[in-house]
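A.B. asks: any chance you can model this:
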Amino acid sequence: MLVEEIMKTDVITMKPTETIGKALQLLNDHHIRHLPIVDENNYVIGIVSDRDVRDASPSIFDDSEPEEFENEIQTIMSHPVITVHPLDFVEEVASIFYEHEIACVPVTKEERLIGIITEKDMLYTLIQLTGTNVQSSQIEIKVRNIPGILPKVTQVFGKRKVNISSVLIYPYKPDSRYKILVFRIQTMNPMPTIEDLKEAGYEVLWPNMPGMSS
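C.D. replies: Below is the predicted model of the structure:
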């Protein structure tokens, strides 16, 4: 999946000379948490979060006219800004979120802002990629870590004409000679398929219910 498929294109931005007070108003009015700061050519030169704005705002107990609201937003923006391209893969962007501990990234093309991705967008995309947003059953299988094992396992599902919503693969930590295949299939009764898998010699780790043959 590509960034351009999940990014938001209606991005609220600010110019660097606009005020912290206006930033606070924009964040509240649009119920957003981040504001890219762009120059006259729509190049991203900074970014501010709702936390940045709150930290720079005066106390709610201050009854005087707060001068802090009149400070320019560029005085509190973070820069330089990590950006991604619309044709980057979402899976690669997820690692950027993790490695840099950030909550959003602007999307640029030819260095100009065209969209934004937030951690909420990433979480929803993960839900879609794993198939948990549709009614389905999950089956986890321990298999040998050898080439060609995935199509062999999916043949078992094909015999029952079961529709596969998603497939995930991750290492079996106790023994690198094996890996775990996680299937989500569009049926509320996975038992016949599980029995087929066991008859074919595969070890089903989940579901592992009492009374199931091993």
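
A.B. asks: going forward, measure contacts and count neighbours with C-alpha atoms only.
C.D. replies: Noted.

A.B. asks: now the strands for this protein?
C.D. replies: 34-38, 44-49, 104-109, 112-118, 137-144, 164-171, 178-185, 203-206 (DSSP state E).

A.B. asks: list the buried residues of the third one.
C.D. replies: What it means is strand 104-109. Buried residues in strand 104-109, counting neighbours by 16 or more other C-alpha atoms under 10 Å, are found at Cys104, Val105, Pro106, Val107, Thr108.

A.B. asks: wait, which of those residues is closest to Val204?
C.D. replies: Using C-alpha to C-alpha, Cys104 is the member of the buried residues of strand 104-109 that lies nearest Val204, at 38.2 Å.

A.B. asks: just list the residues touching the closest residue to Arg112 other than its chain neighbours, thanks.
C.D. replies: In this structure, Arg112 finds its nearest non-sequential neighbour in Tyr43, 4.7 Å apart by C-alpha to C-alpha, 6 or more residues apart in numbering. Each residue near Tyr43 by C-alpha atoms under 8 Å, 6 or more residues apart in numbering is listed here: Glu111, Arg112, Leu113.

A.B. asks: could you also give me the structure for this second sequence? I'd like to compare it with the first:
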Amino acid sequence: MLVRDYMTRHPLMADPDMSVVEARRFMGENNLRHLPVVGEGKRLLGLVTRQTLLVDPGRLGSLNVWEIADYLSRLTLKDVMVPADEVITVGPDVPVEEAARTMVEHRVGCLPVVDENIVIGIITEVDLLAHLAEMMAAGVPAVRVTVRMPDVRGELAKLVTAVSAQGWGILALGGAPAPRKPGYWDAVVKIRGIAQKEVVTALSQVEGHEIVDVREA
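C.D. replies: As a prediction, the model looks like this:
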């Protein structure tokens, strides 16, 4: 599960001389929130977002309405873009979870995907959320159970063994540290084609495990 598998390939891009007015229209027409700015050979020069296209009122000072219109008409992406050396990027062979960690760490909504500084794609928070939904089989009818267990070796194997012993197949499986419960891990398992009551009965017998949530999802 690498960035190259979930990124948008051949994303729409812009020339640094595109006017801010034109870029706003272009992004609106194409429902874009992020737009890489590239030069010859798709070399990354910068990045603009809907936020960076908002003109700081302080720039306008005491200009009259005609002067403001003229100023805005001459403003180009190279005047407002985040320059390439400040843009957080990612390579195509990076695991998606590392891309997600990078976005959280830097509080950015997208990562241009580059290969030797050539833009080959873009991955956004929406792409990563879509990946999470796919991993956890969101929208597929099944019993979804959250099981809390000690965060020690072998506990997840006990859960999987309990499911397998019933002859059930696992549709999706994920996990994370239990919130506000140090030393414990919450595993989420989705099982299709089995009644919720049967799942609860079987998994309640696993020693040291606690079912903290169960639902049809």
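
A.B. asks: before we move on, the earlier item: would you list the strands of the first structure in CSV and tack on distance to Ile194 of the first structure?
C.D. replies: Formatted as CSV, those follow (distance: least, C-alpha to C-alpha, whole Å):
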stretch, distance to Ile194 of the first structure
strand 34-38, 46
strand 44-49, 48
strand 104-109, 40
strand 112-118, 38
strand 137-144, 8
strand 164-171, 14
strand 178-185, 11
strand 203-206, 7
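
A.B. asks: burial count for the aligned partner of Arg144 of the first structure in the second structure?
C.D. replies: Arg144 of the first structure maps onto Pro150 in the second structure when the alignment is built from TM-score structural alignment. For Pro150 of the second structure, the count of nearby residues is 19 (other C-alpha atoms under 10 Å).

A.B. asks: now swap in His106 of the second structure and tell me
C.D. replies: His106 of the second structure has 9 nearby residues by other C-alpha under 10 Å.

A.B. asks: what does Met149 of the second structure give?
C.D. replies: When neighbours are counted by other C-alpha under 10 Å, Met149 of the second structure registers 23.

A.B. asks: separation between the residue nearest to Arg112 of the first structure and Glu18 of the first structure?
C.D. replies: Per C-alpha to C-alpha, to the nearest Å, Tyr43 of the first structure is found 16 Å from Glu18 of the first structure.

A.B. asks: ditto for Met122 of the first structure
C.D. replies: From Met122 of the first structure to Glu18 of the first structure the distance is 30 Å (C-alpha to C-alpha).

A.B. asks: which one's more surrounded, those two?
C.D. replies: Legend: neighbour count by other C-alpha under 10 Å for Met122 of the first structure and Glu18, higher for Met122 (21 against 15).

A.B. asks: counterpart of that one in the second structure?
C.D. replies: Met122 of the first structure maps onto Leu128 in the second structure, by TM-score structural alignment.

A.B. asks: what sits against that match?
C.D. replies: Tyr6, Val96, Ala100.

A.B. asks: ok, the aligned partner of the second one in the first structure - contacts?
C.D. replies: To tie it back to what came earlier, the one meant is Val96 of the second structure. Residue pairing (TM-score structural alignment): Val96 of the second structure is matched to Val90 of the first structure. With contacts defined as C-alpha under 8 Å, 6+ apart, Val90 of the first structure is in contact with Met1, Leu2, Val3, Met122.

A.B. asks: what distance do you get for the second one to Phe97 of the first structure?
C.D. replies: Looking back up the chat, that one is Leu2 of the first structure. For Leu2 of the first structure, the distance to Phe97 of the first structure - C-alpha to C-alpha - is 16 Å.

A.B. asks: got it, and Leu35 of the first structure?
C.D. replies: In this view, Leu35 of the first structure and Phe97 of the first structure are 17 Å apart by C-alpha to C-alpha.

A.B. asks: the two: who's more crowded?
C.D. replies: For the pair Leu35 of the first structure and Phe97, the greater number of neighbours falls to Leu35 (23 against 17), based on other C-alpha under 10 Å.

A.B. asks: what lines up with that one in the second structure?
C.D. replies: So Leu35 of the first structure corresponds to Leu35, using TM-score structural alignment.

A.B. asks: surely its match meets Leu45?
C.D. replies: No: if you go by C-alpha atoms under 8 Å, Leu35 of the second structure and Leu45 don't touch, sitting 11.1 Å apart.

A.B. asks: shared with the second structure, which of the contacts of Tyr43 of the first structure?
C.D. replies: On the basis of both residues aligned by TM-score structural alignment, their matches' C-alpha atoms under 8 Å, what survives of the contacts of Tyr43 of the first structure in the second structure is Glu111, Arg112, Leu113.
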